[in-house]
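Build me a model from this:
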Amino acid sequence: KPENPALWWVSGDGEEVKWSFEELGVLSRQAANVLSGACGLQPGDRVIWILPRIPEWWLLNVACMRTGTVPIPGRQQLTAKDILHGLQKSKAKCVITDGSVAPAVDSGGPEWQSLKAKLLVSEGHREGWLNFRELLKHAPSDHHCVTTKRQDPMAIYFTSGTTGAPKRTAHSHSSYGIGLTVSGRYWLDLTPSDIFWNTSDTGWAKSGWSSIFSPWIQGACVFAQKMPRFDPSIVFESLSRFPITVFCSAPTAYRMLVQRRLSSYKFRSLRHCVSAGEPINPEVTGEWEEHTGLDIHEGYGQAETVCSDTLQDDPEKTEATIRGKFYVTGDRGILDEDGYFWFVGRADDVINSAGYRIGPFEVESALIEHPAVVEAAVVSSPDPIRGEVVKAFVVLTSKYVSHDPEKLMHELQDHVRKVTAPCKYPRKMEFVQQLPKTISGKIRRNELRQKEWRKV
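Alright, predicted model coming up:
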């Protein structure tokens, strides 16, 4: 029974919602009765939901666990075709969304006839839809949780798609409930007195990890803001205004933040910062520490991991990831003489040039240290002598856009030679306005790499 609320949600325009854990319990029992009553859902039924950062997203997560229904979170940017594909693949029995996505669902056609219900989480009426907020007002608050086994599926999340099309990964009632105890206690360093803000999109597994399980297992308060897209000014204002003690965001977000005037803000309550999704560059962590006095603690994980059970209805792919008692991540790393593991990159991303194995992250970090570079992505490129060489795609700062490209390329190549090693410098370089990224902000190196190798 911590003093902090379980959920502290702000709209950005003055509206706030604060639920204690007791209130969350009552409301989630009512929500569970909506799912099993008006919607007619049974334990094991799959539910596609596409919701922004609104309080009902947290409420429905708990309600699904109570009823044994399996949520499949999706992103707001999904098209009608994407949603239809998800329905066909998942055999979902219900769709839950708000007024902005409902029209795309209604354009789906006869395939939607298999649904037991369509649940609208917004004000107003829509033909053919049940209104969640209206039903919740009249739902009883007594509900007995469905008994689930530890290996029963609890949720299905999509991978970020950095190495190809996103894959569906299933997690059980035990994997998140047990596996994320370690995350909340040791990586996020949460206690019942903390207020924790994770900026992850509600469609990603990271929201399950760090917006539900890790903080609530520790009794910490989850802070959330209705932010349609990542906005550095909103983040700065919220970290300054609210007593947020622990902050988690993606490396891309931190890169955007350090490009602003950090010294103009004071985060008086902030004590611990973490990052995940892809490696974060030392240049970024250095800038953040210089202005906030706080280090950024990196976490490593995948949507497939945290004791995950399966890759979504695909036993062959699941089996291919298992080696005895071990799960094969598809990532490369090195073990140093002190027994520490160091992340190098995705197996597909590692560049083999004339016998040298080069991780793109080290080269990217070296490039970002140069004042001319905002962002960089490094991939392999075909070479008749070395087989493949390092190629860098570079986004320049506004001050360097007008510089002579040839001279600037040589300057950056020399810089990488000095910072890393002569064998690792990018022999090819292309200046671009932006880099291809997933919706969560991860660089899609596979897209750049395929572009290079299609030229062969």
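
C-alpha only now, for contacts and for neighbours.
Fine.

Regarding the nearest residue to Thr163 once chain neighbours are set aside, what is its secondary structure?
Take Thr163 and drop its neighbours on the chain: the residue closest to it by Cα to Cα, 6 or more residues apart in numbering is Asn446, 5.6 Å away. Per DSSP: H, G, I helix; E, B strand; the rest coil, the secondary structure class of Asn446 is helix.

and Asn446, how many residues sit next to it?
By the measure other Cα atoms under 10 Å, the count of residues near Asn446 is 19.

which SS state does Cys273 fall under?
The assignment at Cys273 comes out as strand when based on three-state DSSP.

That one reaches Ile244, doesn't it?
No - judged on Cα atoms under 8 Å, Cys273 makes no contact with Ile244 at a distance of 10.6 Å.

surely Glu388 meets Tyr356?
No - taking Cα under 8 Å as the contact criterion, Glu388 and Tyr356 are not neighbours in contact, 10.2 Å apart.

Give me the residues contacting stretch 387-396.
351-354, 364, 372-383, 424-435 (Cα atoms under 8 Å, 6 or more residues apart in numbering).

For the comparison step, fold the sequence that follows:
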Amino acid sequence: MSGIQLESILTEARVFPVHEDFARQANLNSEQYAALCRRAEEDPSGFWGDLARQELAWDKPFTQVLDDSRAPFYRWFADGELNVAANCLDRHLSSPTRNKAALIWEGEDGEVRTFTYGQLHREVSRFANVLKKLGITTGDRVAIYMPMVPEAAVAMLACARLGAIHSVVFGGFSAEALKDRIEDTQAKLLITADGGFRAGRVVHLKQHADQALMRDGHSVDKVVVLRRTGQEVDMLDGRDLWWHELMQDAEPQCPAVSVNAEHPLFVLYTSGSTGKPKGIVHSSGGYLLWSALTMRWVFDIKPEDVYWCTADIGWVTGHTYALYGPLAVGATVLLFEGVPTYPDAGRFWAMIERHGVSVFYTAPTAVRALMKLGEEWPGKYDLSSLRLLGTVGEPINPEAWMWYYRVIGKERCPVVDTWWQTETGGHLIAPLPGVTPLKPGSCTRPLPGIFPDIVDEEGDPVQGTEAGGYLVVKRPWPGMLRTVWGNDARYLETYWAKFQNRYYVAGDSAHRDADGYYWIMGRIDDVLNVSGHRLGTMEIESALVSHPAVAEAAVVGRPHEIKGEAITAFVILRQSHVQDDRDRLTEALRQHVSEAIGPIAKPDDIRFTDNLPKTRSGKIMRRLLRAIARGEEITQDTSTLENEETVRQLGR
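Predicted coordinates:
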């Protein structure tokens, strides 16, 4: 095979040059970028070693940059020692940054709390002393199951301060999901809350935690409970302890434990094709280095910026770009408990105005959902503080990109469309806002030190720009995952075995245009085989959303006795078209896709809906859509959905 043949690539023709004003003040200019890329190519050890020494504070300097003796189990800076929490907090205390806002938190009800770097250091030290009194030591695993509140960040940093390994479980996950993660890591302690607030509803976290711990013989000794909602909860005598009571007498000083650079910082679970989540293990030194570098390079972060990553702290985006990365570089971070449409569709834009946000990073699903509601909502607010926009989580279709650039950024803010994964630790392919001309829908070019390629089924590089294939990374980088927790064999099988350990296999399909820009077409398993033609779901979705009536679309395949797979599209209309005749619109959309891609890509079935089944992080659960398209009974866990009623509506 010569790769995944795409009948027609929806490559955006428009190119947006770098704004001269932005380029003049950018952390990286074109000459610096070119020099970094040359150094990474010619002297990788010197490249990474110098960056690690410049960016991080080491308790024990490393002497070896990369140990590849057990590849693909790579080890970075392995004879060096440091502490992640000290790099995020302590080293800022001897500078004016001590009195700068580290975290600004806004609750769903509008409550605002601010922590300077000095105050956050004090809170983290106090809670680290609480953990020590509860018997937590270096290497112990701690499960964190909390709402999006500052105490979640404090808990993570306190674990890092002691060298304990945290496993954050997103507060929207079910009791069963929490139980599975506790069992897999053998967590000694669980940190949770009485509940949380989401879209005006109370999420019963303590109740779910109790259900997760019902099985005899679980590993959890103690449960620390934060009082957030004030609701009555059951407290098991001898096991359950209130956060506020433990913190009353906690000392505000706690020495940071120096750990090996390869010591695991956290285990974070991501979905697996088998249905059993994979515990992705990230190191301390390499992960923190890549988090900090990408903050400087991609977000062009400045001391005066107010930076807002809308991701929940329970996801890798929240780990890297709402906590560790920004704190490592001394940034001011905005954290938000709620959702973008509560109490109304202006919440995001009101918060940008209220807090003077300058760098804004969110998911394409949020952009599309807000785009659907029209321009009047952002038009009510002053967004002039913004200077940079970003997207994360999945490819952004060109129409949503243009709306974001035009309506939110007023055509003056670069849009950094970032490609990365839980496994990569941070951005791998993304625009550098002072260097890279932008193409809507493309994550553009790899960052310095990252060497991707596109290969066919045999692992040979794909030639030409009209062919897609497997996206792979040819060289290791410091922020990469180290293994799957407790399962080295699964690490090898999932990420390396496909091409005999030659490349890291991302699992995404992509193509590269004549300018060397990368276009992510979706997961390899989201490629449809229609009458022998391989079609990426992403390009069909992009074709649908490019129609003026469509706000969002999701495409899946279902078995077809003649064509192999038939195409089913789930479509959300813009408000201005919800009253349109559906039969006419269906035919118009099928013809629109035919013209954009080719007749082979015309959806066999178009279903109009008000919502798509999304997780609380904004990702579309395409497995559920596939089951619905096939008329199958839903047997999967739907407790992670934002709105479970969506599945019932779609299945009618």
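
picking up where we left off before, helices - which of the contacts of stretch 387-396 of the first structure land there?
Secondary structure from DSSP state H places Glu364 of the contacts of stretch 387-396 of the first structure in helices.

Quick one: map the residue nearest to Thr163 of the first structure onto the second structure.
Asn446 of the first structure maps onto Arg623 in the second structure when the alignment is built from TM-score structural alignment.

Going by secondary structure, Gln76 of the first structure is in what exactly?
In the assignment (DSSP states H and E), Gln76 of the first structure maps to no helix and no strand.

Tell me how many other residues crowd it.
Under the neighbour criterion other Cα under 10 Å, Gln76 of the first structure is assigned a count of 18.

Likewise for Val550 of the second structure?
23.

which residues sit in contact with the equivalent of Pro251 of the first structure over in the second structure?
Alignment of Pro251 of the first structure against the second structure is given by TM-score structural alignment, with Pro364 as its counterpart. By Cα under 8 Å, 6+ apart, the residues touching Pro364 of the second structure are 391-396, 400.

rerun that using 7 Å as the cut-off
Contacts of Pro364 of the second structure were listed using Cα atoms under 7 Å, 6 or more residues apart in numbering, and they are 391-392, 394, 396.

if I look at the match of Asn446 of the first structure, how far off is Cys159 of the second structure?
Using Cα to Cα, to the nearest Å, one gets 35 Å for the distance from Arg623 of the second structure to Cys159 of the second structure.

From the contacts of Pro364 of the second structure, which land in helices?
Judged by DSSP H, helices contain none of those.

chain center to the strand or helix carrying Leu131 of the second structure: distance?
In this structure, Leu131 of the second structure sits in helix 117-133 according to DSSP H and E. For helix 117-133 of the second structure, the separation from the chain centroid amounts to 27 Å (computed by Cα atoms, centre = their mean, to the nearest Å).

and the next element down the chain from that helix?
Per DSSP H and E, helix 117-133 of the second structure leads on to strand 141-145 as the next helix or strand towards the C-terminus.

residues in the first structure aligned with that following strand?
Strand 141-145 of the second structure corresponds to residues 46-50 in the first structure, going by TM-score structural alignment.

ok, back up a step: can you tell me which of the contacts of Pro364 of the second structure lies closest to Gly139 of the second structure?
Within the set of the contacts of Pro364 of the second structure, Val392 lies nearest Gly139 of the second structure; the separation is 31.1 Å, counting by Cα to Cα.

That closest one and Ala363 touch, don't they?
Yes - with contacts counted by Cα atoms under 7 Å, Val392 of the second structure reaches Ala363, the gap being 4.9 Å.

Mean per-residue distance, the match of strand 141-145 of the second structure versus the second structure.
After superposition onto the second structure, the average distance of stretch 46-50 of the first structure to its aligned residues comes to 1.1 Å, using mean Cα distance after the TM-score superposition for the first structure.
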